[in-house]
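Visitor: A predicted structure for the sequence below; I have some questions about it.
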Amino acid sequence: MGIPINLSNQVELNDIKVDFAALKVRIDKVWYGVEAKQIALLKLLLNNYGQAISRDKIMQEIWPNVIVSDNSVSQLITQLRKTLHDEKDSPKFIKTVPRTGYQLIAKITTKKTDNSSVIRKSTLGIFMSIGLCLGLAISFTWHLLTKETPPKNNYDYQSRLTSVPGAEVFLRYSPNGRYLAFSQTASNRSQMDLVVFDAQSKALHSIKSSGYSEQAPVWSPDGKWLAYYRHNPISCTVRIMSVSTPVETWRLSPDFHMADCQPGFRRSKIHWPIQSTLYSTEWHQGAPKLVEITLDNKTYPKEKSRRLLNQYQPIEMDINAKQNMLIVQKNNQAFELSRVDLKTHSSEPLLESKQVFWGVNWDLQQTGFWIGNEALRHYKNFNNMNLVHQPVGFIADLAINPITGDVAHSEGMASVNLYDLTLQKFEKQINNNQLQLSSSARLDVLPAISDNGLQTAFVSYQRRGLDGFRYIEIWLKNKQKKTATVLANLPENITVSYLLWSPSGENLLVADTDHNIYLINTFSRKLVPIISGFKDLEQVLWSDNGREIYYNTKQPGQNWLQWAYDLQLASSYLKEEKISIAPITNLTLKDIKKLNPSFTLYRKSIHEFLAKNIDDFIILNALPSSLHLYRPAITDIGIYYVLQQGHKLFLYLYLFESRENIKINQLGFYEHDINVPLTVSSSKDAKYVVYSRVEGVEMDIILHKKKAEH
């Protein structure tokens, strides 16, 4: 019989602990994030413990009111087994029952305060022999006795510190806990200004408003200096100013050149853990790299030397005075949070998730940490999570007061819309003929235009609801029609990577980050899984007649193989063995034209090609971070790419034949990274362009006060 599980329960399956409320599992003393669909499936199996659950029942329970194929169940079971480190052939958690479904066979342990009891498979026979009524009574009593109390929230909402249009980010408390420095969007949204909140007087002070963009303030460990990035469209410097005088005079303080930095904006802050060393990030070989800057402190702190720590690729990080680093890095298709000792370079993985971790900060004890993003969470000793605050939108950044332990966080919302642009001539557009293609009610991303430019497909995300689930749809907009229509609903566990149209525009490929590929026919509007089960899969190409799909796969330690999927036969066959993948440095123009987003080195290849053919150093300096921000589009005549210059975004077109690099149009402003895929898509003839744009970024700073300990 089943075991009722409340979302606040933590249950052990064999040697793995499952936290249903936090959507995570603990394996070998490390907590890992788990997708909501996997947790829902595990809960369903647990609630029907001792019974085999049919595939139909799983589809009904996990995907209510959504049409999915039978293969979706297989994939979800495979993903859950992978999460639990379970083997299909010798299962310890989930058993396949032939012609019936799946059964949970793990040993289940729930803890009480005085002792723990274990429900084993043999117990079920005893329950059933006593009778159904007694079994239900025991099950209910068991649930009441073993229910764990959620961790106590030690923080109270205190107040909102800011309420102005735009974003407030890069929050940093001074060492004495009195001042909170941050960057704030200026009134014209074309720059960011430096602002300080004085907790003693409850006043806000505009410190720097130079016409440039001042970002990522950081205090010196002794509290005498404030350093920050100063960006303009073509350069970046780290500036420093004295803050030894009263705060009212800081705006008049002179600033000095402290160090150089790369143009382009990043989420990463500057880190100043000890008086003699700064840490920052730079882009190299298409990835962020950690930079260690040694300081000369004779007159004022300034750069003495620097070294690149290639082994670290921080998306976000926090470094304490002991030079212990919390670092978020991309690991295959997931994001990993790790603890690193920068003196010994030893590393320990802490959490893993398909969503990036924002607002990573050490706590006061330096043994746990804070994380933002979808909720404000405190992890004590790396495994005890306390949910402090659930925002309406998202939490982009946070800071911990080093004296009081109070938490200030930047909370906000944003929309991602699609725009289309029609070009009659490939030259700078005088008139702004950009038209909004999608609604602001959802996050609409990853647009893909058909070869003839008449159809645009895109992915639409509904913001995560109170049930913890997100809703994903593929939409279709025909250029001849006013409104878009839904093509397909996607299972919640799919994270879409790219869309690819067939040459005729009748079929659309949907690829996810787990190397699974689905097919949607625009007439039948059904989502059909066609390719799955490969560790590495890339270079997905339609045949010229649109009847086959070519793709390359590779298993660990093996050669690349080329396959073909036949749409009429609905099956794949091996096309060629032991193929070679051309290095990006040797790509010909023919190779470049064949690229699409399914190629792993898509952006790197385009960067390599443009760097060889463009001689404008201003563009070349901004190109690496810009290509990371926006995925470019390759057409028959050239490459569309977005260049970030200051806070402005410009659409460029590099023409293959004439080797011209044309600034086509300004697309808008870039305010802050909210971790959504931004892309450009174009028809083959380059006349029709669709791009995504983040807009309406609104954030406020919220203060949560730590409760007094009794």
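Guide: That came in fine, so what should we check first?
Visitor: only C-alpha atoms from now on, for both contacts and neighbour counts.
Guide: Fine.
Visitor: check contacts around residue 635.
Guide: 593, 682-686 (Cα atoms under 8 Å, 6 or more residues apart in numbering).
Visitor: want to throw these into JSON lines with secondary structure?
Guide: Listed next are the contacts of residue 635 as JSON lines, based on DSSP: H, G, I helix; E, B strand; the rest coil:
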{"residue": "593", "secondary structure": "helix"}
{"residue": "682", "secondary structure": "strand"}
{"residue": "683", "secondary structure": "coil"}
{"residue": "684", "secondary structure": "coil"}
{"residue": "685", "secondary structure": "coil"}
{"residue": "686", "secondary structure": "coil"}
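Visitor: quick one: the strand ranked longest in the chain to chain centroid distance?
Guide: The longest strand of the chain (DSSP state E) is strand 688-706. Here strand 688-706 is found 14 Å from its chain centre; the criterion is Cα atoms, centre = their mean, to the nearest Å.
Visitor: now stretch 212-225
Guide: 27 Å.
Visitor: okay, buried residues for it please.
Guide: 212-221, 225 (16 or more other Cα atoms under 10 Å).
Visitor: what's the burial count for residue 662?
Guide: By other Cα atoms under 10 Å, 15 other residues sit near residue 662.
Visitor: helix, strand, or coil at it?
Guide: Looking at residue 662 with three-state DSSP, the answer is strand.
Visitor: which residues touch it?
Guide: 426-428, 652-655.
Visitor: could you rerun that using 10 Å?
Guide: Each residue near residue 662 by Cα atoms under 10 Å, 6 or more residues apart in numbering is listed here: 426-428, 640, 651-655.
Visitor: ditto for residue 443
Guide: 414-418, 459-463, 472, 676, 692, 694.
Visitor: what's the answer for residue 161, then?
Guide: 197, 199, 202-204, 408-410, 700-703.
Visitor: for it, give its distance to residue 212.
Guide: 24 Å (Cα to Cα, to the nearest Å).
Visitor: structure B:
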Amino acid sequence: MESFSSEQMKYQFDDFELCLDSETLRRFGKRLNIEPQQFTLLLLLLEQRGEIVERDVIQQRVWVGRPVTDESIRAAVKKLRDLLGDDARTPKFIKTVPKQGYKWLLPVQVIRSNTATEHKPATKSLISILLALLVVVSLMMWFVQTESAVVKPTQLSVSNITELSGSEVFADYHSDTQRLVFLHRETKSSPQQIYIKDLTSNSLNRLTWDTQNYTNVYWSPDGTKLVYGAGNGIGYLHYIAEFDKLGDVIKTQTLNDKSLKNLFVIGWLKAQSGLLFAEQVKSTKQHSIYQYDLESKQLKTLSYPNVAGKGDYLARLSDDGAKLAILREVSKQKAALIIIDLKLGDEEANVMLPFAASKLVWYESTEIFLSSFNGQLAHYNLLSKKIEQDITLPANTHDVFASCGEHCLILRQHNGDFLDIKERPLQVTVEHNALFNGRIFNYAGAQDFPSYLNASADLVFAALNNKQFSIERINSHGKRFTLAEFNGANTLNALVASDDGNQLAGIISGRLFILNTQEAKTTQSLNFVTAALERVENPIWSADNRSIYVAHLKGNVPNIVKLNVFNGEREFVASGFLSFKPLDTDNAIGVDTSLTAWFLKKGEQGWQKQSKLAQLSSASPNRWRIKNNLLYFSRRVAREGEVCFVSLSSPFQDAVCEKMDDNQFRLNFDIHPKQQALLMVESLSAQSNIVRLTW
């Protein structure tokens, strides 16, 4: 009797799975490119997890005894860390033990499966087959009984819940009363108003009728109250409305509490005794989640993030009120899901997300759905402790607002055309009634980061079509070229052109890339010039178009570094600035961590602040520009965007400003090389509805 047996072995840790049989590494089920040397090193660390693996052991195993330097070993470990997304300063996976070696930190699950094939008498073969069938049937019964709340959909169905002319922009749903509350604006400049739709009777009612802008409206757990925010650009307050059984408002309450200033409501506590709040984003602080007791009027901090990013920006309670799910920006455009057991105070989960989610929704008590404005969707299973991306949202759907029952979600669907790139006269330089030969673009999918390339006024911008980002170029004759394409999960944070117009520098998820604008015949790959574990921001080209000034962040401390894009050499420039642009060898403009723009002079002690130019709203190079001794910058006043300028030679004069044509959302811009036009993002009055997604 001949027997052939083999053992399939896998190591599972965090979101990864290392398979020894196929020599593959997967994350979220997707295969990663791992080199043989990285595979062997990772396997060694996993096998000796919890113990210090000395350099001699690594040399024997990974290099098969060949002599190697300590630098080679450090380089191999760094490449493995880059692959796993680990940070040597705050390690999650691999810890460096000085003068000894390396230690694996995370728990590891070992999965073994044996397969055997034998030549046996027919009777035994029949028995084996029957036993196998019995096992299969048992497994199927077990699966049916323990099936997760979410199954992979075979067919998605989208149906409208609202169909008003204009845009529905936010919603909350109360499953017991089957009532939907949502925010709607008739045009892009109209104030957002509150509407309620009863899904049982199909009746639709408007609740507010004034000129205030209403935001963040949520049903109480019993469905008898609404909490919402409202403001007119000068002040912002929170309100609670109470309803009778017929749905009429019987009482309103204003939460006129100074402790709630600069906070926005994100939901209710389970017993309706209080509310959850998040902070309005400020660039210079860590943001937390708060609970507010309606009776005692006490505000209590629930979360204490300690990360390089802005911290906690959204949270939702589970239906039973026992757990709190939090979205946390750990670094620029990189988010994590945190789950806290409120009774025990324990952290149940802390997992990195495959994209920066903007919404989270509890699905029963074992699933959390996470979504983004770009149409990405994932769900986290509290039982398996895994994130899945097995549902692809239909085109132009995004922002999951609520669960509406088994295999049912409520979200927003747009017609896909809500932004465009616009060129119009710069009013401060072109007479108001003068003729101006402005170009009309009307490009589907046009999104953001419009920039002029050179004196001929060619331009580039970012576009989004079917969840795929692209960088587009338009020449002076209106011909359009696609320079590069990349996945929508990778968030573009900046896009700036060199002075000669031949190169672009951009930031995706904290990494700097370079793109040639002249190679328009074929789509290029992005050429990254910084490592995955580094975090840089706000690229600005040097005058010779060979180097880029970036803010290199370690923790929350920015240092300006000059990076040569041809040979990779780096030079420290200044500390404490988020953005930096030299004017000549002795003068520069710097934006500090308080977003103040300064005129700088170079002295023996380095770059020193000389005079304050303006208070900016962002350090992004797409939000401020230098043209002919003028500093242009954009800002938002109430719900309107403005572009302003101050003179570099007269810094104490007030800024001169003009409106950005009702632009409210994307304030990136550029100034024509001849200072006669403004290139900006235009908000369109497009149609959107609240829809039901079922499968």
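Guide: That came through fine. This structure is a prediction, so every number in the text was calculated from the model and none was measured.
Visitor: just to revisit the earlier point, quick check on the contacts of residue 635 of structure 1: which are buried?
Guide: 593, 682-684, 686.
Visitor: quick one: which of these is nearest residue 481 of structure 1?
Guide: Comparing those against residue 481 of structure 1 with Cα to Cα places residue 683 closest, at 17.7 Å.
Visitor: which ones are touching residue 178 of structure 2?
Guide: Residue 178 of structure 2 neighbours (Cα under 10 Å, 6+ apart): 197-201, 223, 404.
Visitor: ok, 8 Å please
Guide: With the criterion set at Cα under 8 Å, 6+ apart, residue 178 of structure 2 makes contact with 198-200.
Visitor: list only buried entries from the residues you listed.
Guide: Using 16+ other Cα under 10 Å, the buried ones in the contacts of residue 178 of structure 2 are residue 198.
Visitor: adding distance to residue 504 of structure 2, write the contacts of residue 178 of structure 2 out as CSV.
Guide: Shown next, in CSV, are the contacts of residue 178 of structure 2 (distance: Cα to Cα, whole Å):
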residue, distance to residue 504 of structure 2
198, 51
199, 50
200, 54
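Visitor: so which of the contacts of residue 178 of structure 2 are in strands?
Guide: residue 198.
Visitor: most surrounded residue in the contacts of residue 161 of structure 1?
Guide: residue 410 (28 neighbours).
Visitor: among the contacts of residue 178 of structure 2, which one sits closest to residue 252 of structure 2?
Guide: residue 198 (20.7 Å).
Visitor: for that closest one, which non-adjacent residue is spatially closest?
Guide: residue 179 (4.5 Å; Cα to Cα, 6 or more residues apart in numbering).
Visitor: ok, that neighbour touching residue 201?
Guide: No: assessed by Cα atoms under 8 Å, residue 179 of structure 2 is found out of contact with residue 201, at 9.7 Å.
Visitor: more neighbours: which of these two?
Guide: Higher neighbour count among residue 179 of structure 2 and residue 201: residue 179, with 21 against 9, using other Cα under 10 Å.
Visitor: the more buried one -> structure 1?
Guide: Matched to structure 1 by TM-score structural alignment, residue 179 of structure 2 sits across from residue 179.
Visitor: contact partners for the nearest residue to residue 212 of structure 2 once chain neighbours are set aside?
Guide: Residue nearest to residue 212 of structure 2 in three dimensions, not counting chain neighbours: residue 232, with 5.0 Å by Cα to Cα, 6+ apart. By Cα under 8 Å, 6+ apart, residue 232 of structure 2 lies in contact with 211-213, 638.
Visitor: just the strands in the stretch 101-250 of structure 1 please.
Guide: Assigned by DSSP state E, counting those that start in this stretch, the strands in the stretch 101-250 of structure 1 fall at 101-104, 108-111, 116-119, 155-160, 168-173, 179-185, 192-198, 203-208, 213-219, 225-231, 236-242.
Visitor: contacts for the helix or strand hosting residue 327 of structure 2?
Guide: Element membership for residue 327 of structure 2, per DSSP states H and E: strand 323-331. Strand 323-331 of structure 2 has contacts (Cα under 8 Å, 6+ apart) with 305, 307-318, 335-342, 356-357, 360.
Visitor: show me those residues that map onto strands.
Guide: Using DSSP E, these in strands are 311-317, 335-341, 360.
Visitor: just the buried subset of those, please.
Guide: By 16+ other Cα under 10 Å, those give 311-317, 335-340, 360 as buried.
Visitor: how about the residues you listed in a markdown table, adding distance to residue 241 of structure 2?
Guide: As requested, these are exported to a markdown table (distance: Cα to Cα, whole Å):
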| residue | distance to residue 241 of structure 2 |
| --- | --- |
| 311 | 31 |
| 312 | 27 |
| 313 | 25 |
| 314 | 23 |
| 315 | 22 |
| 316 | 21 |
| 317 | 21 |
| 335 | 33 |
| 336 | 33 |
| 337 | 31 |
| 338 | 31 |
| 339 | 30 |
| 340 | 30 |
| 360 | 24 |
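Visitor: right, I'll call it a day here.
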